[in-house]
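Peer 1: Provide a 3D model corresponding to the input given below.
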Amino acid sequence: MTLPELAMMGFFIGLTGALAPGPTLIATIQSALHIGWTSGPRVTLGHIIAEFGIVILIAAGVSSIPESAGPVIAWTGGIALITFGAMTLLGAGNAEISGIGVENKRTRPVIAGFVTSISNPYFWIWWFSVGSALLFSSLALGTAGLIAFICGHWMADLGWFTLVSVGIHRSRTVLSVRFYRSILVLCGISLVIFGLWFVIQINLPSLLHV
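Peer 2: Now for the predicted structure:
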């Protein structure tokens, strides 16, 4: 496989993950409502920082997660997402369209992209299963192969999240305050649901045996 082919493979595989609804997409929508189209690239930067750390670990030889770490990841990630969602819900009731363009601690997109990535258990599971296998395959062409694959992967994230934030930014001019707040509430509820799902899922086997 050539370097361009590896980059294309990384792009299309990355796109399938980026297109799937998840906490990072919700963070992109929420940030775009507050600060505009630049939230997409900035959320992606936070996501890339998280993935860069994992890529380093895998390249260094850590290619699997100990089974005992699964519940810890799910609990930590679930609680983080629930907290993130609750903060969104608390701020939605007083949110004003006139405040759009003003960045605050709750809407820092780089942090949002990083937090929603590392708090998503599926993020870890994918990278230490399918992702690690793909990275090792790309290393058949050396460091250049790994760089080609991961850059293609990140271009998919950047393209999709930027497209989403641009769409949200352009639609803000026709949003009423009520609809604007409703979108924020939906984002907050979605994050809470993701968090609860992760916590419940990891505890489901034990609950079924009670």
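Peer 1: from here on, contacts and neighbour counts on C-alpha atoms
Peer 2: OK.
Peer 1: which is the next helix or strand following the strand or helix carrying residue 17?
Peer 2: Per DSSP states H and E: residue 17 is located in helix 3-19. Using DSSP H and E, the helix or strand that directly follows helix 3-19 along the chain is helix 23-35.
Peer 1: Tell me the helices and strands packed up against that next one.
Peer 2: The helices and strands touching helix 23-35, judged by 3 or more C-alpha pairs under 8 Å, 6 or more residues apart in numbering; DSSP states H and E, are helix 39-59, helix 109-118, helix 143-171, helix 177-208.
Peer 1: Let's see that with 6 Å instead.
Peer 2: helix 39-59, helix 109-118 (3 or more C-alpha pairs under 6 Å, 6 or more residues apart in numbering; DSSP states H and E).
Peer 1: Deepest-packed of those helices, please.
Peer 2: Burial of the helices and strands packed on helix 23-35 is given as mean neighbour count (mean count of other C-alpha atoms under 10 Å); helix 109-118 ranks first at a mean of 25.
Peer 1: Distance from the chain centre to that helix, please.
Peer 2: 7 Å (C-alpha atoms, centre = their mean, to the nearest Å).
Peer 1: in the chain, which residue is closest to the centre?
Peer 2: Geometric centre of the chain, nearest residue: residue 24, 2.9 Å, by C-alpha atoms, centre = their mean.
Peer 1: Next, count neighbours for residue 104.
Peer 2: Residue 104 is flanked by 10 other residues according to other C-alpha atoms under 10 Å.
Peer 1: residues touching it, list them.
Peer 2: If you count contacts by C-alpha atoms under 6 Å, 6 or more residues apart in numbering, residue 104 has none.
Peer 1: this one next, for a side-by-side:
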Amino acid sequence: MDLTALVFTTIAVSSSGALSPGPLTVATLAIGSRYGWKGGGYIALGHTMFEVPYILTLYFFISYIRDLLEGFVGDIVTIVGAGTVVFFAVMLLKDSFKKLRAVGYHVSIDGNTDSKWIKFSNSPVLVGIVFTGLNIWFLLWWLSIGFGLLMYISDMGLTAIGIMYLSHVWIDFAWLILVAETSKRGTQLVGARGYYLLMVFLGALLLVFGLNIVLKRFAQLSLLP
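Peer 2: Reported below is the predicted structural model:
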């Protein structure tokens, strides 16, 4: 495969993963509603900080990593990852319901708070790292669909890996920045009450995603289409 074909193949294949709704996208909506496109950019940076070493590890140790994630280690990652998503959802729901109970709904979107949700959302890079590294389906995507890309470049050297990854990662940045900025602008239209109602919805959606991760792994069931 020549480099031009590699670029277009990577873009086509990557879209199936980058644009799929999941916990990282929902977290980006929640954080983007406060910080706009910058929040999405920082989350994408955190995502990249985990993804680059993971891809390099796969490139050199694909069989070993596959065995780990399809076995007991994969089960542990699933449980920890789902637990993290559920914990994030509970923090978000708790903080949002607290604000909605405020008298007359006169609450500030950007006001200071000591809530765990706000403290966590103040570190979007960390959110990107955690929601990527503990997402079993992201890890397995690179072992299945994404593995085809690694096979294509297996004899082309590290330069090809760099070209492949740049062709892939810009989609992550573009998507997460777009999601975050769209959320921010929508929040400005609906005001504080609408903002916290949106956070309740996103928190509930994250809760469903967390439960769905466990059900798909251990019971082959899905709460989502």
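Peer 1: Select, out of the helices and strands packed on helix 23-35 of structure 1, the one closest to residue 142 of structure 1.
Peer 2: helix 39-59 (11.2 Å; C-alpha to C-alpha).
Peer 1: list the helices and strands that closest one packs on?
Peer 2: Partner elements for helix 39-59 of structure 1 (3+ C-alpha pairs under 6 Å, 6+ apart): helix 23-35, helix 109-118, helix 143-171.
Peer 1: List the contacts of it.
Peer 2: Contacts of helix 39-59 of structure 1 (C-alpha under 6 Å, 6+ apart): 28, 31-32, 109-111, 113-114, 117, 158, 161-162, 165.
Peer 1: Mind checking the helices and strands packed on helix 23-35 of structure 1 for the one nearest to residue 126 of structure 1?
Peer 2: Short answer: helix 39-59, nearest of the helices and strands packed on helix 23-35 of structure 1 by C-alpha to C-alpha, at 10.8 Å.
Peer 1: right, and the helix or strand after the closest one?
Peer 2: Scanning forward in sequence from helix 39-59 of structure 1 by DSSP H and E, the next helix or strand is helix 69-92.
Peer 1: in that next one, what counts as buried?
Peer 2: Going by neighbour count (16 or more other C-alpha atoms under 10 Å), the buried part of helix 69-92 of structure 1 is 71, 73-86, 88-89, 92.
Peer 1: what's the mean gap between that helix and the aligned bit of structure 2?
Peer 2: Following the fit onto structure 2, the mean deviation recorded for helix 69-92 of structure 1 is 1.3 Å by mean C-alpha distance after the TM-score superposition for structure 1.
Peer 1: Distance check, residue 155 of structure 1 against residue 180 of structure 1.
Peer 2: Distance of residue 155 of structure 1 to residue 180 of structure 1, given as C-alpha to C-alpha, to the nearest Å: 29 Å.
Peer 1: same thing with residue 48 of structure 1?
Peer 2: 28 Å.
Peer 1: So the residue nearest to the centre of structure 1 sits against residue 116, correct?
Peer 2: Yes: contact criterion C-alpha atoms under 6 Å: residue 24 of structure 1 and residue 116 qualify, at 5.3 Å.
Peer 1: Would you check the span in structure 2 matched by the helix holding residue 17 of structure 1?
Peer 2: Mapped onto structure 2 using TM-score structural alignment, helix 3-19 of structure 1 spans residues 3-19.
Peer 1: Could you do stretch 30-41 of structure 1 as well?
Peer 2: By TM-score structural alignment, stretch 30-41 of structure 1 lines up with residues 30-41 in structure 2.
Peer 1: Quick check: closest non-adjacent residue to whichever residue in structure 2 pairs up with residue 92 of structure 1.
Peer 2: For residue 92 of structure 1, the aligned position in structure 2 is residue 96, judged by TM-score structural alignment. Closest residue in space to residue 96 of structure 2, ignoring its immediate chain neighbours: residue 196 at 5.3 Å, by C-alpha to C-alpha, 6 or more residues apart in numbering.
Peer 1: burial of the residue opposite that neighbour in structure 1 once aligned, as a residue count?
Peer 2: In structure 1, residue 196 of structure 2 lines up with residue 181, judged by TM-score structural alignment. Here the number of neighbours of residue 181 of structure 1 (other C-alpha under 10 Å) works out to 21.
Peer 1: hmm, back to that, deepest of the helices and strands packed on helix 39-59 of structure 1, which one?
Peer 2: Among the helices and strands packed on helix 39-59 of structure 1, judged by mean count of other C-alpha under 10 Å, the one packed with the most neighbours on average is helix 23-35 (a mean of 27).
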